[in-house]
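Engineer: Fold the following for me, if possible:
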Amino acid sequence: MTQIDLSPQKKKVADKVVILSKELIILLVVFTISLFSFLFIAYRVFYLDKTGADEKAFAFAHSLVSNDMTEIMEVITFFGSHYFLIPANVLLCIYFLVKKRGRYSIKVSAIALSSVSIMFGLKLLFNRHRPLIPLLAPAKGLSFPSGHAFMSVCFYGLLMIIIWKEEKAHPVLKWTLLLLVIALLLSIGFSRIYLRVHYFTDVLAGYSIGSLWLFLSSYIIDRIKPAGLTSAPQAP
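Structural biologist: Now for the predicted structure:
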């Protein structure tokens, strides 16, 4: 069989096509799973009125209640609140601007701002009220989907994408950081259930729609090439 010898320029183009195909496949898989998960949860909660999972989650969380655990959950839930995420997004944008990686700064700000609009729109659309008996102080606003889960997926999920694409990072460090971020992300969701300010289905819906929007918007932004911006490093 004759082996085709590609020029460096053609090989570079071929590599980009392969990367683009992989990213598109990942996007389609995540988009499909996230969309159907969100629709399935919404259908069960608002059409079938099935809330057994919420009651079981509250019962499990109640079995763990203690003063020490409550203090831990209050700290964890802070990292998914707007009090933390707004300055964290601003600082991340500034960091990438200083590092002259404009694409990442645009991606962080665009995803943060758009996700807030989507979150409030969905809350108004479904109009689900908060759990009646919060563990501590009642939370403001509507319940479905969880804003903490939604916004945390958009912020921490983007961090995971950036970490994954960082070619210079040592594999052990990269996986350690990814696992720590995943653990924090899941803990934030559980803290909302523990504090009884969100239902289990609120949190799952927030994770689902947040993942959908994160991957879709990230993919779209990566396809846009404004003049003067540094391209984000591609995944190997």
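Engineer: When you work out contacts or count neighbours from here on, use the C-alpha atoms and nothing else.
Structural biologist: Noted.
Engineer: centroid residue for this protein?
Structural biologist: residue 153 (1.6 Å; CA atoms, centre = their mean).
Engineer: Can you tell me how far that residue is from residue 207?
Structural biologist: To residue 207, residue 153 is 6 Å away according to CA to CA, to the nearest Å.
Engineer: Over to residue 27?
Structural biologist: From residue 27 across to residue 207, the span is 16 Å (CA to CA).
Engineer: just residue 101 next, same as before
Structural biologist: On the measure of CA to CA, residue 101 and residue 207 end up 28 Å apart.
Engineer: want to put them side by side, so please do this one too:
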Amino acid sequence: MAGTNSSKVAKITYIPKEKSVLFIYFVAALSLVLLVTCIGVVGDSIKSGQGFWDTKAINYVYSIRNAYLNKFFIIITSTGDPLTVTVITVAISSVLYFFQRRKEAIFYIVNILGVWLLNESIKAIVRRARPSVVKLVYASGYSFPSGHSMVFMTCSLILVFFILSFAKNKIFAYTSSIFIIIYGFMIGLSRIYLGVHYLSDVLAGWTFAAVWTLTSVIIYTKMSVKENIQFNVDNINNNYMESER
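Structural biologist: Here you go, the predicted model:
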């Protein structure tokens, strides 16, 4: 009997869900693309004070501004402010806790708080002033990196990770994930349109968010692997001991 149980233990492996693995590959690719783009744009901005692409983005925004787009982007950007993000974080964590996903609820809160603190720390170090253009909304503090872009994108990506991991309906999982990610990008674009951030600020925010999420999810997945294997090993050992009695 001992040999039989040993073979069972040897076969125990944790296989992450296909959609979870796909998410990790997606965020890894997204991080790489954003990092390369960000280095180019931010590097250009550092050299000249206000980079070529930052200036192009500002000029383009001026050329398309109108009353309808102004209202649209003001509404969009308001959903990424600190109060709204706090409400969203508490709501998502509460739902996870309600469905007995306590570890995931804590994971979500810790990540949003952590990325917010990182954003504030980087701003305090870089101390970049906001664009000297006509701003359509009030914004205080430093400019680099964009807090709206960085924190909301992290909220969005981790929420997508949970949806892909736990949702049973594939159509719902993929459709809602695409919408959430697009909305996360819209938050960043709204900051450029409204004149409160440079393009390089927003790109940096997205990049930090993607790299942060990738790192956190990989750590989370590895910890889940160990817990799952230990849980199954303990169960087999307990069942073996009971069968020996």
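Engineer: More neighbours: residue 101 and residue 207 of the first structure, which one.
Structural biologist: residue 207 (27 against 17; other CA atoms under 10 Å).
Engineer: about what we covered before: tell me the SS of the closest residue to the residue nearest to the centre of the first structure other than its chain neighbours?
Structural biologist: Distance criterion CA to CA, 6 or more residues apart in numbering; nearest residue to residue 153 of the first structure, sequence neighbours excluded, is residue 210 at 5.5 Å. Following DSSP: H, G, I helix; E, B strand; the rest coil, residue 210 of the first structure is assigned to helix.
Engineer: wouldn't residue 210 of the first structure be in contact with residue 151 here?
Structural biologist: Yes. Between residue 210 of the first structure and residue 151 there is a contact at 6.9 Å, judged by CA atoms under 8 Å.
Engineer: Name the residues contacting each of these two.
Structural biologist: Residues touching both residue 210 of the first structure and residue 151 by CA atoms under 8 Å, 6 or more residues apart in numbering: residue 115.
Engineer: quick one, what contacts residue 225 of the second structure?
Structural biologist: 14, 15.
Engineer: Likewise for residue 193 of the second structure?
Structural biologist: Counted by CA under 8 Å, 6+ apart, residue 193 of the second structure has contacts 58, 61, 65, 73.
Engineer: Can you tell me which of these end up in helices?
Structural biologist: Counting by DSSP state H, the contacts of residue 193 of the second structure place 58, 61, 73 in helices.
Engineer: Between those, which sits nearest residue 14 of the second structure?
Structural biologist: residue 73 (44.0 Å; CA to CA).
Engineer: What is the neighbour count of that closest one?
Structural biologist: 20.
Engineer: roughly how far apart are it and residue 109 of the second structure?
Structural biologist: Residue 73 of the second structure is 27 Å from residue 109 of the second structure, by CA to CA.
Engineer: Next: residue 75 of the second structure.
Structural biologist: In terms of CA to CA, residue 75 of the second structure sits 25 Å off from residue 109 of the second structure.
Engineer: Pick out whichever of the two has more residues nearby.
Structural biologist: Neighbours were counted for residue 75 of the second structure and for residue 109 using other CA under 10 Å; residue 109 has more, 16 against 13.
Engineer: Tell me which stretches of the first structure form strands.
Structural biologist: With DSSP state E as the criterion, the first structure has no strands.
Engineer: if we can go back for a sec, for my notes, please list the ones in helices among the contacts of residue 193 of the second structure in a markdown table and give distance to residue 140 of the second structure for each entry.
Structural biologist: Output for these, formatted as a markdown table (distance: CA to CA, whole Å):
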| residue | distance to residue 140 of the second structure |
| --- | --- |
| 58 | 19 |
| 61 | 21 |
| 73 | 18 |
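Engineer: from the residues you listed, which is closest to residue 157 of the second structure?
Structural biologist: residue 73 (21.1 Å).
Engineer: Give me the spatial nearest neighbour of that closest one, chain neighbours excluded.
Structural biologist: Nearest residue to residue 73 of the second structure in three dimensions, chain neighbours excluded: residue 190, at 5.2 Å (CA to CA, 6+ apart).
Engineer: Please consider this matter closed, and thank you.
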